[in-house]
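In: this one's sequence-less:
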């Protein structure tokens, strides 16, 4: 005898909630949950208060087999823009990510499409990745300002680059060029490449811009390792694939001899230090301060 037909559906429910202060959320949870409040943040407390259920009297018609909840985005009103102390590190990162719309296109393939078809968990992961990139952009630029001051104070000290925050992460075989003048130009390139991340998709126009973007993504990846939330596997590799035309700049970090440096200068586009601020052919013009006109634009 044939069984009764059944209808199965996956339902997405979006809720906009107005919540109390994090401290109030933590004191509002039940006694058993409060036992672990020392390790619980405000978002955990919020999710513990939510439940999905069918209407009373309809349980014989519909049975919920599984349900999951995740905070997609959050915004605190009545503050100066910061996130209250009761919030998790992940919430702080996600709050920053809400301001970075310029790489949404780059994340669509990673998450299988635009945000309209994403699950709550995927929306949250997307926002966290954007927050990691945003925070890394701010940190790298801020540290570069310190690097410029340090190199200015250590004029004539050819080893001063070793004590910098960001410049010391660049290929060491070119360290003899890392003085204040270079740091200022690299700072300009970094500001430009990070500003384009928050605006429209544009490939980095020079080797220096590519190096700056690489250092920003390196910082974002390091910060991701400190978060408790899971991110999709290969998210960094995916961003490398879509934000760069190629990854030739990685070869600059390999140990080079005189022959390999000549090869770098003869490459297309050239990767020798003299070409770092020369714009690629067909690339948008970089900021004047971060552009050299000593040679013709490099082909790419």
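Out: Perfect, I can see it now. Quantities reported herein were computed from a predicted structural model and do not represent experimental measurements.
In: for the rest of this, base every contact and every neighbour count on C-alpha atoms.
Out: Noted.
In: next up, the contacts around residue 147.
Out: Neighbour list for residue 147: 164-167, 183 [criterion: Cα atoms under 8 Å, 6 or more residues apart in numbering].
In: any idea how far residue 33 is from residue 249?
Out: Going from residue 249 to residue 33 by Cα to Cα, to the nearest Å gives 50 Å.
In: now do the SS call for residue 149.
Out: The local conformation at residue 149, judged by DSSP: H, G, I helix; E, B strand; the rest coil, is helix.
In: mind checking how far it is from residue 237?
Out: 33 Å.
In: compare those two (neighbour count), which wins?
Out: residue 149 (14 against 10; other Cα atoms under 10 Å).
In: contacts only, for that one.
Out: residue 180.
In: name the SS class of the residue nearest the centre of the chain, please.
Out: Residue closest to the average C-alpha location in the chain (Cα atoms, centre = their mean): residue 133, at 2.0 Å. Three-state assignment for residue 133 (three-state DSSP): helix.
In: neighbours around the closest residue to residue 202 other than its chain neighbours, how many?
Out: Spatial nearest neighbour of residue 202, excluding adjacent residues (Cα to Cα, 6 or more residues apart in numbering): residue 196 at 6.8 Å. Using other Cα under 10 Å, residue 196 has 16 other residues around it.
In: go on, residue 91?
Out: There are 25 residues near residue 91, going by other Cα under 10 Å.
In: okay, pairing it with this:
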């Protein structure tokens, strides 16, 4: 048995711990008989036709891929927190943090590079706490990110899933990332922080109001969205 096969078995096993997302959110394409009667009764004609077109083979493959994705997410969440501790330990030994220091980190290097010199020890501690809060929701009930920093932490988590997928040649659905982003994010506005063409948009109050953006200056990243809350440590 190859290492990839061993890891698949492991991922399928640990994926059972991830109960914060449903198998459908993870990519299961259910047949009509998989659905509760009250749910079938609420389906529109197009949805009924689509569900009726799902073959047993397609359903079983999507179930396997959904369970495998659950395991990859579970593993990635543990790796993410471990690596943030490593990043934090590395920063503690520095008198001053510069962009090259951040480029050499595991997780912080995946944050918007324009603010890299601001990712100091205090920031790393806050980001670790907000990331841990996010990963806990994978075992509870998933709720959308509570602040910009948590949206960025989710991006880092999905990046780690990609690393695991490539490392172990996991047979995940082609659209797994876009599917998760659809279910796990309120929107993808924070992606603008990575776009060179949008450099400085955080300071354009009029533009932010027109686009309906949450405040995205780095000092606002840990501020909770409306009707959301964040751990006391990050405030």
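Out: All right, it came through fine. Not measured: the values here are computed from a predicted model.
In: before we move on, back to that, so the residue nearest to residue 202 of structure 1 makes contact with residue 205?
Out: No. Here residue 196 of structure 1 lies out of contact with residue 205, judged by Cα atoms under 8 Å, at a distance of 11.2 Å.
In: what's the match for residue 91 of structure 1 in structure 2?
Out: Using TM-score structural alignment as the criterion, residue 91 of structure 1 maps onto residue 9 of structure 2.
In: can you say which helix or strand has its match in it?
Out: Using DSSP states H and E, the element containing residue 9 of structure 2 is helix 3-14.
In: chain center to that helix: distance?
Out: 21 Å (Cα atoms, centre = their mean, to the nearest Å).
In: next, the buried residues of it.
Out: For helix 3-14 of structure 2, the neighbour count (16 or more other Cα atoms under 10 Å) marks 7-8, 11-12, 14 as buried.
In: so where is the helix or strand just after that helix in structure 1?
Out: Per DSSP H and E, the first helix or strand lying C-terminal to helix 3-14 of structure 2 is helix 37-42. On structure 1, no counterpart of helix 37-42 of structure 2 exists by TM-score structural alignment.
In: from residue 263 of structure 1, how far off is residue 189 of structure 1?
Out: To residue 263 of structure 1, residue 189 of structure 1 is 25 Å away according to Cα to Cα.
In: show me which of those two is the more surrounded one.
Out: residue 189 (30 against 15).
In: in structure 2, what sits opposite that one in the alignment?
Out: Per TM-score structural alignment, residue 189 of structure 1 is aligned with residue 130.
In: what is the mean deviation of the helix or strand harbouring that match from its aligned residues in structure 1?
Out: Assigned by DSSP H and E, residue 130 of structure 2 belongs to helix 121-136. When structure 1 is overlaid, helix 121-136 of structure 2 sits 0.3 Å from its aligned residues on average, using mean Cα distance after the TM-score superposition for structure 1.
In: show me what the helix or strand just after that helix packs onto, helices and strands only.
Out: Next along the chain after helix 121-136 of structure 2, taking DSSP H and E as the criterion, comes helix 148-168. Contacts defined by 3 or more Cα pairs under 8 Å, 6 or more residues apart in numbering; DSSP states H and E place helix 148-168 of structure 2 against helix 3-14, helix 56-92, helix 121-136.
In: and those helices: which comes nearest residue 167 of structure 2?
Out: Closest approach to residue 167 of structure 2 among these (Cα to Cα): helix 3-14, 8.6 Å.
In: for that closest one, give me every contacting residue.
Out: So helix 3-14 of structure 2 is contacted by 67-68, 70-72, 74-75, 168-170 (Cα under 8 Å, 6+ apart).
In: in those residues, find the pair that's most separated.
Out: 74 and 169 (16.7 Å).
In: among those two, which residue is more densely surrounded?
Out: Using other Cα under 10 Å, the more surrounded residue of residue 74 of structure 2 and residue 169 is residue 74, with 22 against 14.
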